[in-house]
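Student: sequence-free structure coming up:
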């Protein structure tokens, strides 16, 4: 009985860590959205990446990484993809509810998983994903008047997420966890000019520091640490399957913190994308890239 309890605890512990990480990420996104009226999505992305890069630089000390020309190029692309993903996702949140934005963005890692697997069952998951997208993308009045520009930003963030996965794996193979600090630093350098041009001196307002630090911790430092702990205790396939429910966390976070209510059709669309992502992850080859959360 004692061994069974230990085995159950060893299984539930990393699952709990991952659920907390997903809740943290979406709570951070909700907090970030409250900063939009003050410094815009551009300025919020800038503050988040700068604060997160400082934290990770102090914790991971990436200057110890060994970079040649090829690995440096990979890290730069990885960092730009990371910055673009964060920036485009926050831009979509200006006009699209959090849960829907997360679901649309999730098409990026879903596409990576489907492309890598190529099994007959993938057509089922692809069909579910397409159904979900058709229910979410605004055609006439079928999607509760979702903003088309916001939808485009979320889908573009998904493209960046796919690039983040592909180049993050290559960069991580060279320098491991230190790659994260390098990537966030490059992302901050890449996005900062956009935020500075948009928000200007408002970024220097000391009153923004607590919220900016909160976003950096909730969206980057805390979930990244918890995810790394969970990854060492869970099979990659289980990890990927569990992260497939992140759009639901986004929808619930938007409902609780931002009072963003969704229609039944939109909930069904999110559920369709979640099923597609979970199914693709469960049936993919063991060598396929795992859609690691990165928001």
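Tutor: Sure, I can see it. Quick caveat: nothing in here was measured; it's all calculated off a predicted structure. Residues are numbered from 1 along each chain as shown.

Student: When you work out contacts or count neighbours from here on, use the C-alpha atoms and nothing else.
Tutor: Will do.

Student: any idea how far the closest residue to residue 174 other than its chain neighbours lies from residue 236?
Tutor: Leaving aside its chain neighbours, residue 174 sits nearest to residue 71 (7.0 Å; criterion: CA to CA, 6 or more residues apart in numbering). According to CA to CA, to the nearest Å, residue 71 and residue 236 sit 24 Å apart.

Student: re the thing from before, the residue nearest to residue 174 and residue 171 touch, don't they?
Tutor: Yes. Between residue 71 and residue 171 there is a contact under CA atoms under 8 Å: 6.4 Å.

Student: The two: who's more crowded?
Tutor: residue 171 (29 against 17; other CA atoms under 10 Å).

Student: Skip the chain neighbours and tell me the closest residue to residue 156.
Tutor: Nearest to residue 156 is residue 88, by CA to CA, 6+ apart, at 6.7 Å.

Student: A further structure is provided below for comparison with the first:
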């Protein structure tokens, strides 16, 4: 089942956001992933400043609610005509999305942002090794793993154990998110599945956020900042990643996610004034090298597929 809208759907005027998605598609799958990574890390840096106002779970609630409202209004997904398997995929995608966000922000509340992102990336790296059928991708994953380990300072023994567990859990949910994002993109047109899954995640987290933050969620400044975090950390990156996963294998996408610590370090420097040590700079170089290798491998596979077979 493809993600292309049917002819009857295409004739409805309210589904014209497709033109915007075509322009986004022109970036190519790798460009979409990189743009999404930049957006999510700058949104994460902004979220760090919001945690003292509403708490980690309150920030997640604001982020998911605002993102769900924007996506549902923009996409106007059709609720009829979907199979039970389609709805099961959306439900699983929403649960993974909510759990990933909740665990990650709970980790950031206990350990620094850099180590948290570094530990979280281990989930997609593990997925890249398990999902790939080419031995070379294991090499790129190993190189990226070395980079994220160095970015974490060569060890995590001094970190809060609960924060480390939350970050590792977020990484596991990130791997699940990658798998179900790809499945959702194949089953639903445009970003309809993403909008529905975001609604599921928001509904699941609403009572948790209300119990945790209470009336702090209603503060106008907190609401405004939470909406900005939602746009940068959820709406833009999740949409771009969903579009990319329609044309990019999960294994290659997972290795590209190794860029997240490098992007987080850049956002931390520009937004939070955090500087890089020589070790961290070397780690970023390793991560970028692994990502470039993954991209070259994917491009090589694509050229091999389209190269015409010589006639006898």
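Tutor: Happy to help now that I have it. Remember, predicted model here, so these are calculated numbers, not experimental data.

Student: Work out the TM-score between the chains.
Tutor: After superposition, the two chains reach a TM-score of 0.77 (TM-score structural alignment, normalised by the length of structure 1), with 274 aligned residues with a CA RMSD of 3.5 Å.

Student: so what's residue 162 of structure 1 up against?
Tutor: For residue 162 of structure 1, the contact set (CA atoms under 8 Å, 6 or more residues apart in numbering) comprises 108, 109, 111, 112.

Student: circling back to that earlier point, map the residue nearest to residue 174 of structure 1 across to structure 2 for me.
Tutor: When structure 2 is aligned by TM-score structural alignment, residue 71 of structure 1 is paired with residue 86.

Student: same question, residue 194 of structure 1
Tutor: So, by TM-score structural alignment, residue 194 of structure 1 is matched to residue 208.

Student: what's the answer for residue 206 of structure 1, then?
Tutor: By TM-score structural alignment, residue 206 of structure 1 lines up with residue 220.

Student: Against residue 226 of structure 2, how distant is that match?
Tutor: Distance from residue 220 of structure 2 to residue 226 of structure 2, by CA to CA: 10 Å.

Student: try residue 141 of structure 2
Tutor: Taken as CA to CA, the span from residue 141 of structure 2 to residue 226 of structure 2 is 34 Å.

Student: how about stretch 91-108 of structure 1: buried residues?
Tutor: Within stretch 91-108 of structure 1, the residues that count as buried by 16 or more other CA atoms under 10 Å are 91-94, 96-108.

Student: what does stretch 50-69 of structure 1 rub up against?
Tutor: 175, 177-182, 184-185, 188, 192, 212-213, 216-217, 220-221.

Student: go again using 6 Å as the cut-off
Tutor: 175, 178, 181, 184, 185, 188, 216 (CA atoms under 6 Å, 6 or more residues apart in numbering).

Student: Let me know the secondary structure of the fifth one.
Tutor: This means residue 185 of structure 1. helix (DSSP: H, G, I helix; E, B strand; the rest coil).

Student: In contact with the residue mapped onto it from structure 2, which residues are there?
Tutor: Using TM-score structural alignment, the partner of residue 185 of structure 1 in structure 2 is residue 199. Contact partners of residue 199 of structure 2, counting by CA under 6 Å, 6+ apart, are residue 68.

Student: quick one: residue 199 of structure 2 from residue 84 of structure 2, how far?
Tutor: 18 Å.

Student: Which helix or strand contains the alignment partner in structure 1 of residue 45 of structure 2?
Tutor: Applying TM-score structural alignment, one finds that residue 45 of structure 2 aligns to residue 30 in structure 1. Using DSSP states H and E, residue 30 of structure 1 maps to helix 2-33.

Student: Could you list every helix and strand that that helix packs against?
Tutor: Judged by 3 or more CA pairs under 6 Å, 6 or more residues apart in numbering; DSSP states H and E, the packing partners of helix 2-33 of structure 1 are helix 222-231.

Student: Distance from the chain centre to the helix it packs on, please.
Tutor: Computed by CA atoms, centre = their mean, to the nearest Å, the chain-centroid distance of helix 222-231 of structure 1 equals 13 Å.

Student: who has more neighbours, residue 220 and residue 226 of structure 2?
Tutor: In this view residue 220 of structure 2 and residue 226 are compared by other CA under 10 Å, and residue 226 has more residues nearby, 29 against 10.

Student: wait, what's in contact with that one?
Tutor: Counted by CA under 6 Å, 6+ apart, residue 226 of structure 2 has contacts 62, 63.
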